[in-house]
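In: Fold the stuff below for me.
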Amino acid sequence: MLIHPNPDPVAIKIGFLSIHWYGLMYLVAFAQFVALGRIRLRQAHIAALGWTRDDIDDMLFYGVLGVIIGGRMGEVVFYQLPYFLSHPLEIFAVWKGGMSFHGGLIGVMIAMYLWSRKAKRHIADVYDFIAPLVPLGYAAGRIGNFINHELPGRVASADLPWAMIWPGLAHPVHPSPIYQALVDGVLLFIILWLFSRKARPRLAVGAMFVTLYGCARFFTEYFRTPDYEVSFAGLTISAGQMLSLPMILGGGLLLIWAYSKPAGVQHTETPVKNTSADKPISKKQKSRK
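Out: Predicted coordinates:
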């Protein structure tokens, strides 16, 4: 068995200022978003759509707000509403952890919709661009959970080589944040990155992300101590699994819809019509060209 290293959640402390590892993991997530986004710019089908570095920087600003606000409100509403109603000021203590991915996803989707209106881009193109940039950021967040010794796993056999003694627990458990970082994060990134390297029908990449994450999260939830469980049709499922089911269903339907579009309706921008093409060009205009 392994023993949780139980590191100090505070990475740097200067006087009254404390910088937590959990917050640093979010900085890692945002940094990899920019780095991977710039790699995406070099892909031919992405370059053809006219994406720029400025677009990535602008989306990051909107996305940070969506992640923080949506993730925290998701934690409040989906998981701990009675507690936060009794301790409303704790809603703002995000450095202590407690961010819902499903809430963060909703927040990012809303933020990207607002950005797409500002940038005059098709919202599906925005979702397709950012989808492969999300999983490694998610993995960084789960490492933050592990450092904060949050989200302990279910009871594990002592014979399991990587079973872990968690802080505050006497029995071995599955290190579920590591499972989720590897499966929901790293594995999902590899699949999605390979899938998105070629031009796909509009919304296919975004739909693939939603579907695969829902499936991965439903699986890894079996190893995580549930926030709460419900019984439905004789089956017991956790809160995380309940929130993942709509993602699996909705993402699958969107994926089918994306590939059902006519072959000519691909991930391309509508070309701007050159109204001057039908008009004769004067000598003066030719000289300016």
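In: all contacts plus neighbour counts: C-alpha atoms, from now on.
Out: Will do.
In: I'd like to know how far the residue lying closest to Tyr62 once chain neighbours are set aside sits from Tyr228.
Out: Setting aside the residues directly before and after it, Tyr62 is nearest to Ala111 in space (Cα to Cα, 6 or more residues apart in numbering), at 5.5 Å. Note on Ala111: its distance to Tyr228, by Cα to Cα, to the nearest Å, is 29 Å.
In: What is the neighbour count of Leu235?
Out: 7 (other Cα atoms under 10 Å).
In: Compute the distance between it and Lys13, please.
Out: Counting by Cα to Cα - Leu235 and Lys13 are separated by 47 Å.
In: One more: Pro262?
Out: Taking Cα to Cα, one finds Pro262 at 58 Å from Lys13.
In: Show me what counts as buried in stretch 182-194.
Out: Leu182, Val183, Asp184, Gly185, Val186, Leu187, Leu188, Phe189, Leu192, Trp193 (16 or more other Cα atoms under 10 Å).
In: Check stretch 68-83 too.
Out: Ile68, Ile69, Gly70, Gly71, Arg72, Met73, Gly74, Glu75, Val76, Phe78, Tyr79.
In: Skipping its backbone neighbours, what lies nearest Gly153 in space?
Out: Arg224 (3.9 Å).
In: show me what contacts the one you found?
Out: Applying Cα atoms under 8 Å, 6 or more residues apart in numbering to Arg224 gives the contacts Leu151, Pro152, Gly153, Arg154, His174, Ser176.
In: any idea which of the buried residues of stretch 68-83 is closest to Gln43?
Out: Ile68 (29.6 Å; Cα to Cα).
In: Please, where are all the helices along the stretch 1-150 of the chain?
Out: Secondary structure of the stretch 1-150 of the chain (DSSP state H, counting those that start in this stretch): helices located at 21-40, 44-47, 53-74, 81-86, 101-119, 123-130, 135-147.
In: taking these together, which one is wrapped up most tightly?
Out: Among those, ranked by average contacts under mean count of other Cα atoms under 10 Å, first place goes to helix 135-147 (a mean of 24).
In: To compare against the first, here's the next sequence to fold:
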Amino acid sequence: MLTYPHIDPIIFRIGPLAVRWYGLMYLLGFLAAYVLIRFLARYRQLDVTSDQVADLLFYCVLGVIAGGRLGYVLFYDPVFYFNHPWQILAVWQGGMSFHGGLLGVVVAVLWWCRHTGNRILLTGDILVTASSVGLGLGRIGNFINGELWGRTTQLPWGMVFPGAGPLPRHPSQLYEAVLEGVVLFGILWLLHLRRAAIGVPFFAFLACYGCFRFLIELVREPDAHIGLLWGTISMGQLLSAPMILVGIVGVWYCWRRAMQP
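Out: Prediction:
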């Protein structure tokens, strides 16, 4: 069994202001996204200015927050928020959904492309590649916070997380950091280097993330207030299954379209 490192979630304080590792991970993710979007835009010939990239990231941030919160409300705890609607805006109390955030970003990108005249799928190809870095960093932030731990395990790398009981558990946050961050970025980066058809990286992101998340949910502790749906699958798996299907169909369609004379 490995020892959980017990890293203080707060890096330092300046008066009442606390700078946290989780927030730093988000900041680094957005900075990395800005640099990668600028580079890939030149490489894949997406006509954007630095101001337009900044606007795109700003709208995506809004999409992540609004979509992630609404997704959590609708997918994970609709009964509670129906009875306590004023709590919907209390994002500082936690409760964000990746799948809802993804839908929010899609809406933001559609709006941005409509006003800038850029191609939607090419923009999506670039954006999902840049976002994979932030996904990996975000999971590291979850690990530092000691949240979203895995199920109990007897494997030698199991860890006892604070607040999760005395039994060792899978460090599922690190599994996700590797698969959804490092591995996913490597796959998408390789597709760009090979000049994959427009749309292929975007739909490959959906398929790969959906597969990775579906597999990791097998060792990730399900939400306590939901448990396993029908005693079999988690909410994360239920929401990831359509991503896999749409991703596979989308890759096939974009590849076939590119092969046509």
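In: Show me which of the buried residues of stretch 182-194 of structure 1 is closest to Gly252 of structure 1.
Out: Of the buried residues of stretch 182-194 of structure 1, the one sitting nearest to Gly252 of structure 1 (Cα to Cα) turns out to be Leu192, at 14.7 Å.
In: pretty sure the closest one contacts Met208?
Out: Yes - applying Cα atoms under 8 Å as the test, Leu192 of structure 1 and Met208 come out as touching, 7.5 Å apart.
In: what residues do these two have in common as contacts?
Out: In contact with both Leu192 of structure 1 and Met208: no residue, using Cα under 8 Å, 6+ apart.
In: how about Val186 of structure 1, what's its match in structure 2?
Out: For Val186 of structure 1, the aligned residue in structure 2 is Val182 (criterion: TM-score structural alignment).
In: any residues touching stretch 112-121 of structure 1, and which ones?
Out: Outside stretch 112-121 of structure 1, the residues that reach it (Cα under 8 Å, 6+ apart) are Asp58, Met59, Tyr62, Gly63, His122, Ile123, Val126, Tyr127.
In: against structure 2, where does it fall?
Out: With TM-score structural alignment as the criterion, stretch 112-121 of structure 1 aligns to 109-118.
In: cool, stretch 199-212 of structure 1 as well?
Out: Taking TM-score structural alignment, stretch 199-212 of structure 1 hits residues 195-208 over in structure 2.
In: Check the offset of the matching stretch from the chain's centre.
Out: Taking Cα atoms, centre = their mean, to the nearest Å, the mean C-alpha location of stretch 195-208 of structure 2 is offset from the chain mean by 16 Å.
In: same check, this time on stretch 243-255 of structure 1
Out: 15 Å.
In: do the same with stretch 163-174 of structure 1
Out: 28 Å.
In: Pull the contacting residues for Trp157 of structure 2.
Out: Listed by Cα under 8 Å, 6+ apart, the contact set of Trp157 of structure 2 reads Met1, Leu2, His170, Pro171.
In: which one in structure 1 is aligned with it?
Out: Trp157 of structure 2 maps onto Trp162 in structure 1, by TM-score structural alignment.
In: in a helix, that's where its match is, yeah?
Out: No - checked against DSSP: H, G, I helix; E, B strand; the rest coil, Trp162 of structure 1 lies outside a helix; its state is coil.
In: distance of it from Phe16 of structure 1?
Out: For Trp162 of structure 1, the distance to Phe16 of structure 1 - Cα to Cα - is 37 Å.
In: Enumerate every residue touching the closest residue to Asp125 of structure 2 other than its chain neighbours.
Out: For Asp125 of structure 2, ignoring the flanking residues on the chain, the nearest one in space by Cα to Cα, 6+ apart is Phe202 at 4.5 Å. For Phe202 of structure 2, the contact set (Cα under 8 Å, 6+ apart) comprises Leu121, Gly124, Asp125, Ile126, Val128, Thr129, Gly247.
In: can those go into CSV with extra columns for distance to Cys113 of structure 2?
Out: What follows is the contacts of Phe202 of structure 2, written out as CSV (distance: Cα to Cα, whole Å):
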residue, distance to Cys113 of structure 2
Leu121, 10
Gly124, 10
Asp125, 13
Ile126, 13
Val128, 15
Thr129, 17
Gly247, 21
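In: In terms of distance to Tyr81 of structure 2, which of these ranks first?
Out: Val128 (30.4 Å).
In: now for that closest one: what does it line up with in structure 1?
Out: So, by TM-score structural alignment, Val128 of structure 2 is matched to Ala131.
In: With distance to Gly50 of structure 1 added, can I get the buried residues of stretch 68-83 of structure 1 in JSON lines?
Out: What follows is the buried residues of stretch 68-83 of structure 1, written out as JSON lines (distance: Cα to Cα, whole Å):
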{"residue": "Ile68", "distance to Gly50 of structure 1": "29"}
{"residue": "Ile69", "distance to Gly50 of structure 1": "30"}
{"residue": "Gly70", "distance to Gly50 of structure 1": "29"}
{"residue": "Gly71", "distance to Gly50 of structure 1": "30"}
{"residue": "Arg72", "distance to Gly50 of structure 1": "33"}
{"residue": "Met73", "distance to Gly50 of structure 1": "34"}
{"residue": "Gly74", "distance to Gly50 of structure 1": "34"}
{"residue": "Glu75", "distance to Gly50 of structure 1": "36"}
{"residue": "Val76", "distance to Gly50 of structure 1": "39"}
{"residue": "Phe78", "distance to Gly50 of structure 1": "38"}
{"residue": "Tyr79", "distance to Gly50 of structure 1": "40"}
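In: Since that was my last question, I'll sign off now.
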